[in-house]
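Engineer: Here is the input, now give the coordinates:
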Amino acid sequence: MNAPTPQVDFATPADAEKVLEEVAGRLRAGSVAPYLGPGLLALSQPDIPLAPEALAAFFATKVALPRRAKGNAWASAQHIESYKHRATVTAYMAEAFAPKVEPTAFHRHLATLPVPLIVDSWYDGAMRTALMEAARTASWGEAQGITRAGIGEDRWYRFYDAAGLESDRAAAEDWTTLLYKPHGAVAPAKNFLISDADYVEVLTEIDIQTPIPDAVKHRRTTRSFLFLGCRFNDQMLRTYARQVTKRSSGPHCAVLEPEGLSRNELKFLLETGLVPLAVPLARAVEILQG
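Structural biologist: Have a look, this model is predicted:
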């Protein structure tokens, strides 16, 4: 017998917009950490994959994938790594995310604010570009998740300063804004967590938070999160959302339209207490920028 579909209460559009207006003020004050997903990039229509499924389809144009890997980015990358080489996976990822991605108006708005923490869950460099172009007086830098495959180091992440040079955790604590890319990014150094093997060790320890930089843990404790352009239709995405926001202050909100949400997504909203705001994304960012 099929389990019943979880029932999630969505606020009316008018009430959801009022919540976003309040969140916009807290965002400017630095008490909200934006958590960006690839759906936000769709507003600028870049020529890169904009979802894990689209990335899996890109891999399928490069190699013949077994049925079990089709449609699954992590399994597709693992197949390529197993039958070709890790360097091939990195080369394909670099090719997929090589096209220049123009920051959206919201990326540029964020870059003007002294936001202590920005989480960006996709592999593009739009947020970094926006920060670089903003001519900020406040300091900023980036933490990226890295693969541990073949590096011979006991490291889970690397830090990069505004110039793209590798930095360290001591410097990261002093940055006004920390951009956190938990899955890595094409810029500045082509760090990618993408294959199943990449995630095995991370998922083994993420519950005790070892793979998450201390600078992220320190900044989230007094802040809530706002999810924009994110989906939770994959266990990997749900795990990261849950663990990155762990021990933060809450309540957390997500801009999501009810149509098309999977049963697992609805269940995730109920389990985590994430407040869904049924506002079209373009309208939501317009309110946040106001």
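
Engineer: can we go C-alpha only for contacts and neighbour counts from here?
Structural biologist: Fine.

Engineer: Going along the chain, name the strands of the stretch 151-290 of the chain.
Structural biologist: Secondary structure of the stretch 151-290 of the chain by DSSP state E, counting those that start in this stretch: the strands cover 157-161, 166-167, 177-181, 184-185, 191-192, 224-228, 253-255, 275-277.

Engineer: Quick check: closest non-adjacent residue to residue 228.
Structural biologist: Nearest in space to residue 228, with sequence neighbours left out and distances taken as CA to CA, 6 or more residues apart in numbering, is residue 36 at 5.1 Å.

Engineer: ok, the closest residue in space to residue 104 that isn't next to it in sequence - how many residues close by?
Structural biologist: In this structure, residue 104 finds its nearest non-sequential neighbour in residue 44, 5.9 Å apart by CA to CA, 6+ apart. When neighbours are counted by other CA atoms under 10 Å, residue 44 registers 13.

Engineer: One more, so I can put them side by side:
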Amino acid sequence: MKELIKKLKTGEIIPFLGMGVFEKTLTKDGKKLPYDSDSMILALNNNRAMSPRLMYEYTRAAMSLEQRKGREFIVQMTNHIYTSTKYDIPSVYKWLEKIKPKYVIDTNLDDSLQKIYSSVNHFLITGISRITADYDRYIIYKFDVISKTYTKIDKEELNLDLPILFKPMGSIKPDMNFVISDADFVDWLTEAMGGYAVPEVLKEFRKGKQYIFFGVDFSRDTFRMVANEITLGLDGGFVLLNKEELSKKEDKFIKTHNLENIDMGIDEFINSYE
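Structural biologist: As a prediction, the model looks like this:
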């Protein structure tokens, strides 16, 4: 355990968080936060199911809603999901709060990650998509713990002196930028493959690192591609998939990336390492 904690702090092992970390999270009014593709679709569509073709993956459903109701509708609905009511920060964030890893990747869209680092200065990188002004698909901020504010900075100012929080799919804060619909992901992944979704500092830092994946659904094509692009150069790692049987796509991704499947739920894993 001490070795794992040490490697998380130094960045030798990088935590990678997906939507599944919200599986047991309830809002104060008793509702469930989205924790998988289906529940995200329901949240975006006022708790109504959509056609089987659109229910395949939430990115497809979000694209349909955007085409029918406009981009602003998707942005505001996504923000509403995480700001309309309060909820406890999921257990894995509380666990990481004690450790304060040097580098965290979080594909969730809320601000739980920012909250657990609010006591220290840090860099925050949020993903963006479908812009024409630049190839880079990210914005970099620096957080000042005294003023409790984020300030946009140039990519040349990013360094490894402070913890780095990377939210490649965007976030509700400090600005509402979301990579959520099919068009968003196509654009983001296209530029990621060209090298424009990750700052140079992190491209160097990530070489030869291990990862531990919490709540990432590798059965979904989109997030396998996202994970693959962000972790280029990895040296294996671990994934928590508490499932009786893995799908062929999950099994292939795990073997291809030399990951060890820890057959535990997130809470069970955290409790065993406290």
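
Engineer: on that earlier part again, who are the contact partners of the residue nearest to residue 228 of the first structure?
Structural biologist: When the contact criterion is CA atoms under 8 Å, 6 or more residues apart in numbering, the partners of residue 36 of the first structure are 118-122, 227-230.

Engineer: For the residues you listed, which single residue is the most surrounded?
Structural biologist: Greatest neighbour count in the contacts of residue 36 of the first structure, by other CA under 10 Å, goes to residue 120: 27 neighbours.

Engineer: quick one: the aligned partner of it in the second structure and residue 50 of the second structure, what's the gap?
Structural biologist: Under the alignment (TM-score structural alignment), residue 120 of the first structure maps onto residue 106 of the second structure. To residue 50 of the second structure, residue 106 of the second structure is 27 Å away according to CA to CA, to the nearest Å.

Engineer: What of residue 62 of the second structure?
Structural biologist: 11 Å.

Engineer: Which one of these two is surrounded by more residues?
Structural biologist: residue 62 (26 against 15).

Engineer: Please identify the helix or strand for that one.
Structural biologist: Element membership for residue 62 of the second structure, per DSSP states H and E: helix 58-69.

Engineer: who's in contact with that helix?
Structural biologist: So helix 58-69 of the second structure is contacted by 37-38, 40-41, 44-45, 50, 54-55, 72-74, 180-183, 185 (CA under 8 Å, 6+ apart).

Engineer: Give me the distance between whichever residue in the first structure pairs up with residue 190 of the second structure and residue 100 of the first structure.
Structural biologist: Mapped onto the first structure by TM-score structural alignment, residue 190 of the second structure lines up with residue 204. The gap separating residue 204 of the first structure from residue 100 of the first structure is 34 Å, by CA to CA.

Engineer: Could you dump the strands of the stretch 151-290 of the first structure into TSV and include distance to residue 130 of the first structure?
Structural biologist: Listed next are these as TSV, based on distance: least, CA to CA, whole Å:
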stretch	distance to residue 130 of the first structure
strand 157-161	14
strand 166-167	19
strand 177-181	11
strand 184-185	15
strand 191-192	19
strand 224-228	17
strand 253-255	22
strand 275-277	26
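
Engineer: count of residues packed around the aligned partner of residue 210 of the second structure in the first structure?
Structural biologist: Aligned counterpart of residue 210 of the second structure in the first structure: residue 224 (TM-score structural alignment). Residues lying near residue 224 of the first structure (other CA under 10 Å) number 22.
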